[in-house]
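K.L.:
predicted model and sequence follow; I will ask about them next.
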Amino acid sequence: MSLRINDIAPDFQATTTQGPLKFHEWIGDGWAILFSHPKDFTPVCTTELGYMAKIEPEFSKRNCKLIGLSVDPVDRHQAWAKDIEETQGALPKYPIIADSDLSISKMYNMLPADEPGTSEGRTAATNATVRSVFVIGPDKKIKMMLTYPMSTGRNFDEILRALDSMQLTMESKVATPANWKQGDDVIIAPSVSDDEAKGLFPEGWTTLKPYLRMVKQPQRGGQAGSR
């Protein structure tokens, strides 16, 4: 069964570099980002884990936890973390899941449900599809999914930008346009009538088309803000 946006993120128990955890319990009442890797000691993933270690405080400011996953045992993760710190200048402080029995990769449809065996003897190439990002909301539902090829490093600044958008649009009756970033104008949601918009956005808006109304980004809390 494939996963879709707004599905409940599968819950699981796992062994991690920070000990055992229950996923939904670990998420708590905030957001979480689960990002997976096909193998330890792979070059592109080394840069990714290091970069996420550097910008983890930005996610923490947004009440969002980070958790990695790789199809290898914990002792391999711990040895890899030393390489990450040495080469990238940052040590991951977030947990990294050991999915050596492939169960979580299968649960999240990153490997076929009938995939045999364990991490033993597998290569990055055989695990190539274990390279996804799942953004999970406080309601434990999947809000966004991304899957990248092994040779293309993921843009985690974009994931941070998308998280800003999702948090803003869950709180306010707006949507964000292409390439939006913090402080840019946003779109009044089509479900909001002009009469309702007058109350929500008393400073007014610009109507490009009846379905495309641009307005200054609301401040967190739903009040109209200024730039």
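P.N.:
Structure's in. What do you need? Residues are numbered from 1 along each chain as shown.

K.L.:
drop to CA atoms for contacts and neighbour counts, all remaining ones
P.N.:
Noted.

K.L.:
hmm, A98 is touching Q78, no?
P.N.:
No - the pair A98 / Q78 is not scored as a contact, 10.4 Å apart, by CA atoms under 8 Å.

K.L.:
please say which of these two ends up with more neighbours.
P.N.:
Per other CA atoms under 10 Å, whichever of A98 and Q78 has more neighbours is A98, with 24 against 17.

K.L.:
how near is S103 to F156?
P.N.:
25 Å (CA to CA, to the nearest Å).

K.L.:
between the two, which one's more packed in?
P.N.:
S103 (17 against 14).

K.L.:
can you identify each of the helices in the chain by residue range?
P.N.:
23-27, 43-61, 74-88, 103-107, 156-171, 194-200 (DSSP state H).

K.L.:
same for the second one, what does it pack against?
P.N.:
Going back to what we said before, that points to helix 43-61. strand 64-70, helix 74-88, helix 156-171 (3 or more CA pairs under 8 Å, 6 or more residues apart in numbering; DSSP states H and E).

K.L.:
just the buried residues of the first one, please?
P.N.:
Going back to what we said before, that points to strand 64-70. For strand 64-70, a neighbour-count test (16 or more other CA atoms under 10 Å) marks C64, K65, L66, I67, G68, L69, S70 as buried.

K.L.:
please compare the first structure with the one that follows:
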Amino acid sequence: MKFKLITFAFLAFSISPLFAQTNNIVERGFACSINDGYSMRDVVEVARNFEWSEDAAPAVVIFRSAVAVAGEFQNNWDFVFASYYPSYADMVEKRGVFLNRSGGRTGLGLSDVATCGDRVRISNMQFASQSEGGPPAFSLAASFVCELNGDTFADALNRASGAEQAFGSNARASVTRRAFGGPTIQNNSQVEIRVGFPNAADFGTGMDAIQQSTPPANAMTCSGGSMWAQYLIHSRNN
């Protein structure tokens, strides 16, 4: 079993329309590796064929495949299984139903094509701005882990808003701060800024545009970026 983990990058683009009535989204994630003989395409196909129970399923499920990720994530894992809930109350309710379900299954399961770690992280997420439209089946994203260095979460949201403008009109940014799990860090000392794009062309255009921009002057210091390919697995609106 592989145990090394890094801070997860969660989708900033596709889920905001599903959480329009909440200021805080709860995200729950864990890392997985693809079993020998299978591909990410196989994993996505199996998961999309799940029968998601309405009383137990998250609002949104995303599989995030590592393309070029900072740190040691790709030495140990292939993708992140990320689930999103509109509140902690909703997460507790849905997870309670899931954990109390009866055993047994039919057909191919995720464990047949992938092996997932036991360490879960739960984080709070807010979007830098609102958007319209539903989540795309496939998207690309860039993520940056940032030390606040005395700045506040509101400062981080302002920086994420600036990132949206710098990356282009189709970019969607959010800020995440960890609540539970993961390596020990000082409370409210670190955030992750994520910028998502609805397609590969917008990702390329956005990355070209950001090369011409100067980061805002503030206390925050951010690490080198990570690139992810993101697959929508489940949405309550679908």
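P.N.:
Okay, I see it. As the structure is a prediction and not an experimental result, all values here were calculated from the model.

K.L.:
TM-score for the pair, please.
P.N.:
The TM-score (TM-score structural alignment, normalised by the length of the first structure) is 0.27; 112 aligned residues with a CA RMSD of 6.2 Å.

K.L.:
re the thing from before, just give me the closest of the buried residues of strand 64-70 of the first structure to M214 of the first structure.
P.N.:
C64 (28.4 Å; CA to CA).

K.L.:
contact partners for L21 of the first structure?
P.N.:
Q13, A14, T15 (CA atoms under 8 Å, 6 or more residues apart in numbering).

K.L.:
let me see the contact set for the second one.
P.N.:
With contacts taken as CA under 8 Å, 6+ apart, A14 of the first structure has the following neighbours: P20, L21, K22, F23, I97, A98, D99.

K.L.:
list buried residues within those.
P.N.:
L21, F23, I97, A98, D99.

K.L.:
now distance to A197 of the first structure too, for these, in a markdown table please.
P.N.:
Shown next, in a markdown table, are these (distance: CA to CA, whole Å):
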| residue | distance to A197 of the first structure |
| --- | --- |
| L21 | 44 |
| F23 | 39 |
| I97 | 45 |
| A98 | 49 |
| D99 | 48 |
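
K.L.:
of the residues you listed, which is the nearest to G199 of the first structure?
P.N.:
Relative to G199 of the first structure, the closest of those is F23; by CA to CA it sits at 40.3 Å.

K.L.:
that closest one and Q13 touch, don't they?
P.N.:
Yes - counting by CA under 8 Å, F23 of the first structure touches Q13, with 6.2 Å between them.

K.L.:
farthest-separated two in the buried residues of strand 64-70 of the first structure?
P.N.:
C64 and S70 (20.1 Å).

K.L.:
hmm, back to that, deepest-packed of the helices and strands packed on helix 43-61 of the first structure, please.
P.N.:
A comparison of those by mean neighbour count, using mean count of other CA atoms under 10 Å, puts strand 64-70 on top with a mean of 23.

K.L.:
by contact count, what packs against the helix or strand hosting F81 of the second structure?
P.N.:
Assigned by DSSP states H and E, F81 of the second structure belongs to strand 79-85. Using 3+ CA pairs under 8 Å, 6+ apart as the contact test, the elements touching strand 79-85 of the second structure are strand 25-34, strand 60-68.

K.L.:
so for T221 of the second structure, which of those sits nearest?
P.N.:
strand 60-68 (20.3 Å).

K.L.:
any chance of CSV for the contacts of L21 of the first structure, columns distance to R161 of the first structure?
P.N.:
Below are these laid out as CSV (distance: CA to CA, whole Å):
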residue, distance to R161 of the first structure
Q13, 29
A14, 29
T15, 30
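
K.L.:
okay, and which of the residues you listed map to strands?
P.N.:
Those of those mapping onto strands are Q13, A14, T15, per DSSP state E.

K.L.:
nearest spatial neighbour of V175 of the second structure, chain-adjacent residues omitted?
P.N.:
I193 (4.7 Å; CA to CA, 6 or more residues apart in numbering).

K.L.:
just give me the neighbour total for the one you found.
P.N.:
Neighbours around I193 of the second structure, by other CA under 10 Å: 29.

K.L.:
circling back: closest to V92 of the second structure out of the helices and strands packed on strand 79-85 of the second structure?
P.N.:
Comparing these against V92 of the second structure with CA to CA, the closest turns out to be strand 25-34 (10.6 Å).

K.L.:
strand 60-68 and that closest one, what's the angle between them?
P.N.:
Counting by axes from the mean of the first three to the mean of the last three CA atoms, to 10 degrees, strand 25-34 of the second structure lies at 50 degrees to strand 60-68.

K.L.:
which residues belonging to the helix or strand just after strand 25-34 of the second structure are considered buried?
P.N.:
Sequence-wise, the next helix or strand downstream of strand 25-34 of the second structure (DSSP H and E) is helix 40-48. Residues of helix 40-48 of the second structure classed as buried: M40, V43, V44, V46, A47 (neighbour count, 16+ other CA under 10 Å).
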